[in-house]
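> Generate coordinates for the sequence data below:
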Amino acid sequence: METLQIGQMKLTWLNGGDTHMDGGAMFGVVPKALWSRKYPVNERNQIELRTDPILIQKDGKNIIVESGIGKGRLSEKQLKNYGVTEESKLEESLHELGLTPLDIDIVLLTHMHFDHITGLTKEIDGELQSVFPNASIYTSDVEWNEMKNPNIRSKNTYWKENWQAIEQQINPFTGKKEIIPGITMVHTGGHSNGHSILIFEDQGETAIHMADLMPTHAHDNVLWVLAYDDYPMTSIEQKEKWLSYAAENEAWITFYHDAKYRAIKWNASKETVKTVDRMK
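The predicted model follows:
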């Protein structure tokens, strides 16, 4: 498992499964001739997107960012439609680190689309139950409200099965929330109305988890936004803001979906300075 140290904060990528989504949808109006130079595409015009949660360990707390696609949660039709070739091995990843789901104190959800939240529940004795029953779960109040009351577009990804079993664990926040010292969630909107990013800061080092504002390193151009984005102009505005912040602070950018990099650091000229490569 790949790791990244931010001061005394340790980030470890777990195995949450994968999807393969349409490359055109993932890069919006950008021509394939351009984006395919930067990110591999298969014969079905699909690109690999990991769904790998990040375990953060700091001050004795075990914190997970996102939850993967789960195991046994998707139907055969969904597995095919979403191009899943590997379901989650989240609990196995934790076991390798000497942890169990009961050891997780906090879960951070940048948003609640199925590929970020389905791993939070599993079926036990015919009922869906929380995988991390001891954890406090944080997401923006805007996201939580839409999760429970999706509109005609978002109901395809906000499923009641994904929130009913964890409702009592949810802690919605407004605007900005320091989760523990050094870890802050910031509501950005864009990809979804309630989408948030994460900022990690410790001992003078910084990392930013852009989530689905920038799902892969190939989305570094601020104008390259997803057809899946509900508010693309907000995505552009927020990408420009936070990529500038990352450059000014020499920050790492971490990924949940990228099949090549776990994290990357660019200089002000967008030249790659350091990477944490995903081991396949």
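
> going forward, measure contacts between C-alpha atoms and count neighbours the same way
Fine.

> so what's the closest residue in space to residue 101 that isn't next to it in sequence up against?
Leaving aside its sequence neighbours, residue 101 sits nearest to residue 132 (Cα to Cα, 6 or more residues apart in numbering; 5.2 Å). Listed by Cα atoms under 8 Å, 6 or more residues apart in numbering, the contact set of residue 132 reads 101-102, 104, 120.

> One more pass at 10 Å, please.
Residue 132 makes contact with 64, 67, 100-107, 119-121, 166, 169, according to Cα atoms under 10 Å, 6 or more residues apart in numbering.

> mind checking which helix or strand it is in?
For residue 132, there is no host helix or strand (DSSP states H and E).

> Buried residues in the lengthiest helix in the chain, which are they?
Across the chain, the longest stretch assigned as helix under DSSP state H is helix 232-248. By neighbour count on 16 or more other Cα atoms under 10 Å, the buried set for helix 232-248 is 232, 234-236, 238-240, 242-243, 246-247.

> who does that helix touch, helix- and strand-wise?
Helix 232-248 sits against strand 196-202, strand 205-209, strand 252-254, strand 261-266, with contacts defined as 3 or more Cα pairs under 10 Å, 6 or more residues apart in numbering; DSSP states H and E.

> give me every residue that touches the closest residue to residue 130 other than its chain neighbours.
With Cα to Cα, 6+ apart as the criterion, residue 130 has its nearest non-adjacent residue at 4.6 Å, and that residue is residue 121. When contacts are counted by Cα under 10 Å, 6+ apart, residue 121 touches 67, 69-71, 73, 127-133, 161-166.

> do you know how far the residue of the chain most remote from its centre is from residue 67?
Here the chain reaches farthest from its C-alpha mean at residue 125, the gap being 29.2 Å by Cα atoms, centre = their mean. Residue 125 sits 21 Å away from residue 67, going by Cα to Cα, to the nearest Å.

> Using neighbour counts, trim the contacts of residue 121 to the buried set.
Here, 16+ other Cα under 10 Å leaves 67, 69-71, 73, 128-133, 162-163, 165-166 buried among the contacts of residue 121.

> The structure of the following sequence is requested for comparison with the preceding one:
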Amino acid sequence: MEALELKNVKLYWLRGGVTHLDGGAMFGVVPKPLWSKRYPCNENNQIELRTDPILIQFDGKNILVESGLGNGKLSDKQKRNFGALEESFVEQDLAKHGLSPKDIDYILMTHLHFDHACGLTKPEEGKFSSVFPNARIIASQVEWEEMRNPNIRSRNTYWKENWESIQDQVDVFAGEWTLGPIKMVHTGGHSDGHSILVIEDEDETVIHMADIMPTHAHANVLWVLAYDDYPMDSISAKEKWMEYGLKRNAWFTFYHDAFYRAVKWAESGNIAEKVEKKQS
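Got it, this is the predicted structure:
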């Protein structure tokens, strides 16, 4: 289990599942000869994308960033379409830390697309119930509104089974939300309600840009997803937070990257430090 330990904050990556999505969609207008040098694809032009929540611990609190794919939520057709070859081992990985889902205090949802939110609920006796019954689930007000009232495009990723049974646990924010050294910032871009995380632990900084920079190969501010609802907002947010992070020698962390959990970039654009995902 990979970890990033700061002075007062510890981050651990849990196994939340894996998908394989079209590389062209994940890199938008960037030509394949360019993006495929940085992130490999299979014979079907699909790239491997983890869906691995981050367990954050500080000051006795247990916090998850995202929730993974969950278990028993995807149909056989959906598994085929999304290349979902593995479901969640979050509960087993929590047990390695001496924790159960009941011990999670907060779940920070950068957005509520199915590949981030499926792990919030589980099928049980013909309905869905909360996986983390004692957690407060944090999301932007804009994202929560669209989750419950999706439009003709977004209804394919905002699913009722992922929100209906946990709505009493949800706390929403406008602009920013903070808890100790952690700040959530509403950026828009990938979705209208998309947010990022910034952790400031004394002189150490971590930036989690979620799906406006889903992998290390998306570091170029112009390399945004065809899935983005507002790509210019993604570009603007990436410009702002890349500059902020590089000035502070920040770690950039990932939920989807199949190769790196976290990286620091040098001024040259090369990776200066890294936490690699252990390959099975």
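
> tm score of chain vs chain?
Remark: TM-score between the superposed chains equals 0.99 [TM-score structural alignment, normalised by the length of the first structure]; 279 aligned residues with a Cα RMSD of 0.6 Å.

> so where in the second structure does stretch 245-259 of the first structure end up aligned?
Using TM-score structural alignment, stretch 245-259 of the first structure corresponds to residues 244-258 of the second structure.

> For the matching stretch, buried residues please.
For stretch 244-258 of the second structure, burial by neighbour count (16+ other Cα under 10 Å) applies to 245-246, 249-258.

> Please measure how far the first residue of it sits from its last one.
By Cα to Cα, the extent of stretch 244-258 of the second structure from end to end equals 25 Å.

> Off-centre distance for that stretch?
Relative to the centre of its chain, stretch 244-258 of the second structure is centred 13 Å away, using Cα atoms, centre = their mean, to the nearest Å.

> Check the gap between residue 162 of the first structure and residue 119 of the first structure for me.
Using Cα to Cα, we find residue 162 of the first structure at a distance of 9 Å from residue 119 of the first structure.

> brain fart, residue 156 of the first structure
From residue 156 of the first structure to residue 119 of the first structure the distance is 17 Å (Cα to Cα).

> again, but for residue 179 of the first structure
The gap separating residue 179 of the first structure from residue 119 of the first structure is 21 Å, by Cα to Cα.

> cool, residue 224 of the first structure as well?
Using Cα to Cα, residue 224 of the first structure is found at 28 Å from residue 119 of the first structure.

> neighbour-wise, which of these two wins?
The residue with more neighbours, out of residue 224 of the first structure and residue 119, is residue 119; 29 against 21, by other Cα atoms under 10 Å.

> and the closest residue to that one other than its chain neighbours, which of the three is it?
Excluding the flanking residues, the one nearest residue 119 of the first structure by Cα to Cα, 6+ apart is residue 70, at 3.7 Å. Here residue 70 of the first structure is recorded as coil under DSSP: H, G, I helix; E, B strand; the rest coil.

> Would you confirm that residue 70 of the first structure contacts residue 84?
No: with contact defined as Cα atoms under 10 Å, residue 70 of the first structure and residue 84 do not form a contacting pair (11.2 Å).

> Find the residues that touch each one of those two.
Between them, residue 70 of the first structure and residue 84 share these contacting residues under Cα under 10 Å, 6+ apart: residue 17.

> Now do residue 9 of the first structure against residue 204 of the first structure, distance only.
From residue 9 of the first structure over to residue 204 of the first structure (counting by Cα to Cα), the distance is 12 Å.

> roughly how far out does the helix or strand residue 275 of the first structure falls within sit from the chain middle?
Residue 275 of the first structure is part of strand 272-277 when elements are defined by DSSP H and E. Here the centre of strand 272-277 of the first structure is set off from its chain's centre by 19 Å, with Cα atoms, centre = their mean.

> go on, stretch 229-243 of the second structure?
Remark: stretch 229-243 of the second structure is offset 16 Å from the chain centroid, using Cα atoms, centre = their mean.

> contacts for that stretch?
Stretch 229-243 of the second structure is contacted from outside by 28, 153-154, 186-192, 194-196, 198, 207-209, 211-213, 218-225, 228, 244, 247-250, 252, 265, using Cα under 10 Å, 6+ apart.

> For PyMOL, write the selection for the buried entries among those.
With 16+ other Cα under 10 Å as the criterion, this PyMOL line picks the buried residues out of these:
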select buried, resi 28+186+187+188+189+190+191+192+194+195+196+198+207+208+209+211+212+213+218+219+221+222+223+224+225+228+249+250+252+265
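
> circling back to that earlier point, in TSV: the buried residues of helix 232-248 of the first structure, plus distance to residue 115 of the first structure.
Putting these into TSV (distance: Cα to Cα, whole Å) gives the following:
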residue	distance to residue 115 of the first structure
232	20
234	21
235	19
236	22
238	22
239	21
240	25
242	23
243	24
246	26
247	29
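
> closest to residue 60 of the first structure among those residues?
Each of the buried residues of helix 232-248 of the first structure was scored against residue 60 of the first structure by Cα to Cα, and residue 246 proved nearest at 27.0 Å.

> so what's residue 123 of the first structure closest to, chain neighbours aside?
residue 129 (6.1 Å).

> My reading is that that neighbour is in a strand; is that accurate?
Yes: assessed by three-state DSSP, residue 129 of the first structure belongs to a strand.
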